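Participant: Dropping the sequence and predicted coords here.
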Amino acid sequence: MRNQTAVVTGASSGIGAASARRLAAEGFSVICAARREDRISALAAEIGGRAIACDVTNPAAVARLAQEAGEDVTLLINNAGGAIGLEPVAEADLDAWQTMYAANVIGATAVTKAFLPTLITNEGQVIFVTSTAADGGYEGGAGYCGAKAAERAVVGSMRLELVDQPVRIAEVSPGMVRTEEFSLTRFGGDQARADQVYAGVDHPLVAEDIADVIGWIATRPPHVNIDRITVRPRAQAAQHKVHRTA
């Protein structure tokens, strides 16, 4: 694991922060990237990494991230993104849809494009954090489901396009993960509504569960590619089927 450098986007909280910690424990030098510089600076200090402020929807910020990260990057975790709103299509907030698409699809693609030459040279790997929302639509989820499905399409296309290149393309597709911010952001800071998402669910996943999977994928031998892993809590059999206690 010597001289292995990982870049984690969306590292200021949740799955991104947990993944940065896990990769550092695996021996990676970790570059924590996110918009909130105070948070990633604290995380970088904790794990002995580096913090580089970056909004993945800003082309100049993405270019700066790639330049400052340098030529030793062997792993990219595309984690930045998220959901906004839960309205039916008839009431869709199209500005929110554009924001979700910009971060989850365009942003992830822009960061990947910026790092791809280095990753190919270093025989590295890209891991996209998508969602089981990409599996199909659910009521109120058209915007987020569409964005994550589009991100998954990027993953699949890249794997075909780069089959002759020494770079691996993987996808982690989490189901219900309870983090401190995902649902809170989705519902505009409404804590009660965010808590209701997980009400009665016995042990939803936590960020560290997904970080464990990312750490495992990142440490497979160079000839092993993990195309996609779906990770759900036991209480969630499918996107629409969740067991809740009274």
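Facilitator: Received the coordinates, thanks. Residues are numbered from 1 along each chain as shown.

Participant: CA only for contacts and neighbour counts going forward, please
Facilitator: Will do.

Participant: Show the contacting residues for the residue lying closest to residue 102 once chain neighbours are set aside.
Facilitator: Closest residue in space to residue 102, ignoring its immediate chain neighbours: residue 57 at 6.0 Å, by Cα to Cα, 6 or more residues apart in numbering. Taking Cα atoms under 8 Å, 6 or more residues apart in numbering, we find residue 57 in contact with 102, 103, 106, 107.

Participant: quick one, strands of the protein?
Facilitator: Using DSSP state E, the strands of the chain run over residues 5-9, 29-34, 50-53, 73-78, 125-129, 168-174, 228-231, 236-238, 241-242.

Participant: For these, give me TSV that also has distance to residue 18 and mean neighbour count.
Facilitator: Written out in TSV, the entries for the strands of the chain read as follows (distance: least, Cα to Cα, whole Å; neighbours: other Cα atoms under 10 Å):
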stretch	distance to residue 18	mean neighbour count
strand 5-9	10	27
strand 29-34	11	28
strand 50-53	15	23
strand 73-78	12	26
strand 125-129	13	24
strand 168-174	14	23
strand 228-231	16	17
strand 236-238	22	15
strand 241-242	25	13
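
Participant: CSV for the ones you listed, including distance to residue 65?
Facilitator: Below are the strands of the chain laid out as CSV (distance: least, Cα to Cα, whole Å):
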stretch, distance to residue 65
strand 5-9, 9
strand 29-34, 8
strand 50-53, 7
strand 73-78, 11
strand 125-129, 16
strand 168-174, 20
strand 228-231, 26
strand 236-238, 37
strand 241-242, 39
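
Participant: Out of those, the one nearest residue 119 is which?
Facilitator: Comparison of the strands of the chain against residue 119 by Cα to Cα identifies strand 73-78 as nearest, at 5.5 Å.

Participant: Let me see the contact set for the residue lying closest to residue 108 once chain neighbours are set aside.
Facilitator: Closest residue to residue 108 in three dimensions, ignoring its sequence neighbours and counting by Cα to Cα, 6+ apart: residue 78, at 5.8 Å. If a contact means Cα under 8 Å, 6+ apart, then residue 78 has 8, 9, 10, 108, 111, 112, 126, 127, 128, 129 as its contacts.

Participant: let's bring in a second model and compare:
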Amino acid sequence: MTEETPNKSAVVTGASTGIGEATVRALRKEGWNVFAVARREERLATLAAETGAVAIPADITQDADVAQLLAEVTEAGGADTLVNIAGGARGTDKVGEAKTDDWTWMFEVNVLGTMKLTRAFLPMLRANGKGTVLNLTSTAGLVAYEGGAGYNAAKFGQHALTGALRLEEAEHNIRVIEIAPGMVQTEEFSLNRLGGDRTAAENVYQGVENPLTAEDVADVVRYAVTAPHHVNLDQIVIRPVAQAANHKVIRKNT
């Protein structure tokens, strides 16, 4: 734990599973007060019981939920760090077969959800004097690939939002961090993207030696937000060694 971490407080979205859940655990181990945010109340309650985090069920795409979340965090003493992890992908269709509902969902969760949470909490972060916003994007937001257009577009949007935010908030001493993971094997990401087809989801990682885990990414998040405040890790790209690029993945025994 660094000298700056005592009494630090973070809002972490997407906390019911995967990288969000792992981030809550990582920050709680550092002694942070953590507000764990997600839609699934039962999973949040279990996480809170195990870690001591404060569970706040909310849908980040809904204005009323965001307002209630802000009110509850304010009443509980506020936060100096916002960790936007909630997001996801739906479908692998090419543009010619794109499903509007899938694209709409991806933009609402990845881009508009991030915007709504950040907009709501910026006054609190500015008032703190040493605020941090960390956005989890993706390597899909840096390089496009076939069958990824909807997710590419959403994550490119979130990436652009993050860059603009950094420029706008530097004068308020808010550091803005982007972490862009590549291939991460989590409980639900590929399963949700592929419509619940477990076999197809498992095939995404077939033959890949040591894909990243949620804990790997959460450890990078922890490091980024616990570094001294004058240290801003603008953008961190993290991939497994087996994934040299989005289009080059080494698969063994396949």
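Facilitator: Right, received. Where do you want to start? If you're wondering where the values come from, they're calculated on a predicted model, not measured in any experiment.

Participant: TM value for the aligned chains?
Facilitator: TM-score for the superposed chains, counting by TM-score structural alignment, normalised by the length of structure 1: 0.98, backed by 246 aligned residues with a Cα RMSD of 0.8 Å.

Participant: now the residue nearest the centre of structure 2: how far from residue 46 of structure 2?
Facilitator: Ranked by distance to the mean C-alpha position of structure 2 (Cα atoms, centre = their mean), the top residue is residue 85 at 1.7 Å. In this structure, residue 85 of structure 2 and residue 46 of structure 2 are 19 Å apart, going by Cα to Cα, to the nearest Å.

Participant: Equivalent analysis for residue 18 of structure 2, please.
Facilitator: Using Cα to Cα, which is the criterion applied here, residue 18 of structure 2 is 14 Å from residue 46 of structure 2.

Participant: out of these two, which sits in the more crowded spot?
Facilitator: For residue 18 of structure 2 against residue 46, the residue with the higher neighbour count under other Cα atoms under 10 Å is residue 18, and the figures read 22 against 14.

Participant: Now do the same for the more buried one: its match in structure 1.
Facilitator: Here residue 18 of structure 2 is matched to residue 14 in structure 1, going by TM-score structural alignment.

Participant: correct me, but that match touches residue 177?
Facilitator: No. Counting by Cα atoms under 8 Å, residue 14 of structure 1 sits too far from residue 177 to count as a contact (9.3 Å).

Participant: between these two, what contacts are shared?
Facilitator: Counting by Cα under 8 Å, 6+ apart, the residues touching both residue 14 of structure 1 and residue 177 are residue 207.

Participant: Which residue in structure 1 aligns with the residue nearest to the centre of structure 2?
Facilitator: Using TM-score structural alignment as the criterion, residue 85 of structure 2 maps onto residue 79 of structure 1.

Participant: One more: residue 29 of structure 2?
Facilitator: With TM-score structural alignment as the criterion, residue 29 of structure 2 matches residue 25.

Participant: and that match, what is it in contact with?
Facilitator: Shown in contact with residue 25 of structure 1 (Cα under 8 Å, 6+ apart): no residues.

Participant: quick one: it and residue 18 of structure 1, what's the gap?
Facilitator: If you go by Cα to Cα, the gap between residue 25 of structure 1 and residue 18 of structure 1 works out to 11 Å.

Participant: likewise residue 47 of structure 1?
Facilitator: In this view, residue 47 of structure 1 and residue 18 of structure 1 are 11 Å apart by Cα to Cα.

Participant: Neighbour count: the two, which is higher?
Facilitator: residue 18 (22 against 17).

Participant: Would you agree the more buried one is in contact with residue 206?
Facilitator: No. Applying Cα under 8 Å, one finds residue 18 of structure 1 not in contact with residue 206, separated by 9.4 Å.

Participant: from the middle of its chain, how far away would the longest helix along structure 2 be?
Facilitator: Among the elements of type helix in structure 2, defined by DSSP state H, the one spanning the most residues is helix 149-169. Centroid displacement of helix 149-169 of structure 2 relative to its chain, using Cα atoms, centre = their mean, to the nearest Å, is 13 Å.

Participant: same question, stretch 45-57 of structure 1
Facilitator: 15 Å.

Participant: residues in structure 2 aligned with it?
Facilitator: Using TM-score structural alignment, the residues of structure 2 aligned to stretch 45-57 of structure 1 are 49-61.

Participant: And the helices in structure 1?
Facilitator: In structure 1, the helices defined using DSSP H lie at 14-25, 37-47, 59-69, 94-101, 108-121, 142-161, 182-186, 191-196, 207-218.

Participant: would you turn those helices into TSV with distance to residue 241 of structure 1?
Facilitator: Supplementary listing: the helices of structure 1 in TSV, determined by distance: least, Cα to Cα, whole Å:
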stretch	distance to residue 241 of structure 1
helix 14-25	23
helix 37-47	35
helix 59-69	38
helix 94-101	25
helix 108-121	29
helix 142-161	16
helix 182-186	18
helix 191-196	16
helix 207-218	20
